[in-house]
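S.K.: Sharing a model that was predicted from the sequence below.
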Amino acid sequence: MKNEYQECLDACLACMEACNICFDACLNEEDVKMMANCIRLDRVCADTCSLAAKAIQSDSPFKEEICRLCAEICAACGEECNKHSHEHCQMCADACFRCAEACRRMITA
């Protein structure tokens, strides 16, 4: 597997985990309603990262297209999480931005 593919795979799995942790922690925040968009994006981002990881692992002919979409969703999730000062949101934002960048690098490799 190309180095860029492995980096992207690792970033997708790390981002999926960070989004799942953030999702769960947001549900336990005092004002859950305020966290609704964060929770929603955490879910779609984790699911997309999972799909991207599977596409890379199976050498799908659509892996570039899936990773392009994954980069867009990760960037959106990272921007949303970055709006919140909670530690889990900040950690998620960092993982999302790293994943978006890794996906972009893989696509252009």
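M.R.: Good, I have the coordinates.
S.K.: CA atoms for contacts and neighbours, from now on please.
M.R.: Will do.
S.K.: tell me what the host helix or strand of E65 is packed against?
M.R.: According to DSSP states H and E, E65 maps onto helix 63-82. Helix 63-82 makes packing contacts with helix 36-57, helix 87-108 when contacts are defined by 3 or more Cα pairs under 8 Å, 6 or more residues apart in numbering; DSSP states H and E.
S.K.: let's bring in a second one:
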Amino acid sequence: MSIPKFKECIEACNICAVYCDNCAASCLQEPNIEHMAECIRLDIQCAQICRLAVSFMAQNSEYAQDVCQLCADICQKCGDECDQHDAEHCQECAQACHLCASLCASMVA
């Protein structure tokens, strides 16, 4: 595998991580934080796995596909959770997560 092959996936992972960070921080400002707990938890985990996937792809690691598969799974779950909330930051995060999940899954296939 070569880094150019990963370019689109790396960009999607970086964007997703930023949206997840923003979503988690914004959810903490919501009036009912308890209602947003799962969203915040998944945002944090999704941002972390996206950054790990970027690192493995940049290193052209033999484990990049394994990490990207896990990234696709977590991004999908995070996107599904965010999609359940009406807040604009959640909806934007859901879009970024679902795109990242799709690109990571395609890269692994």
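M.R.: Thanks, I have the structure now. This one's a predicted model, so the numbers in the text were calculated from it and none came from an experiment.
S.K.: How alike are these chains, TM-score-wise?
M.R.: Here the TM-score for the pair of chains, by TM-score structural alignment, normalised by the length of the first structure, is 0.96; 108 aligned residues with a Cα RMSD of 1.0 Å.
S.K.: List the buried residues for the helix holding E65 of the first structure?
M.R.: By neighbour count with 16 or more other Cα atoms under 10 Å, helix 63-82 of the first structure contains the buried residues 63-64, 66-82.
S.K.: Out of the helices and strands packed on helix 63-82 of the first structure, the one nearest A14 of the first structure is which?
M.R.: Ranking these by proximity to A14 of the first structure (Cα to Cα) places helix 87-108 first, at 6.7 Å.
S.K.: Nearest to N3 of the first structure, out of the helices and strands packed on helix 63-82 of the first structure?
M.R.: So among those, helix 87-108 is nearest, using Cα to Cα, at 8.7 Å.
S.K.: For the closest one, list every residue counted as buried.
M.R.: Those would be 88-104, 106-107, for helix 87-108 of the first structure by 16+ other Cα under 10 Å.
S.K.: export the helices and strands packed on helix 63-82 of the first structure to CSV and tack on distance to N20 of the first structure?
M.R.: Listed next are those as CSV, based on distance: least, Cα to Cα, whole Å:
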stretch, distance to N20 of the first structure
helix 36-57, 6
helix 87-108, 9
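S.K.: I'd like to know how many residues surround Q6 of the first structure.
M.R.: Q6 of the first structure: 16 surrounding residues under other Cα atoms under 10 Å.
S.K.: Scan the first structure for its longest helix.
M.R.: Longest helix of the first structure, by residue count under DSSP state H: helix 3-27.
S.K.: What residues of that one count as buried?
M.R.: 4-9, 11-23, 25-26.
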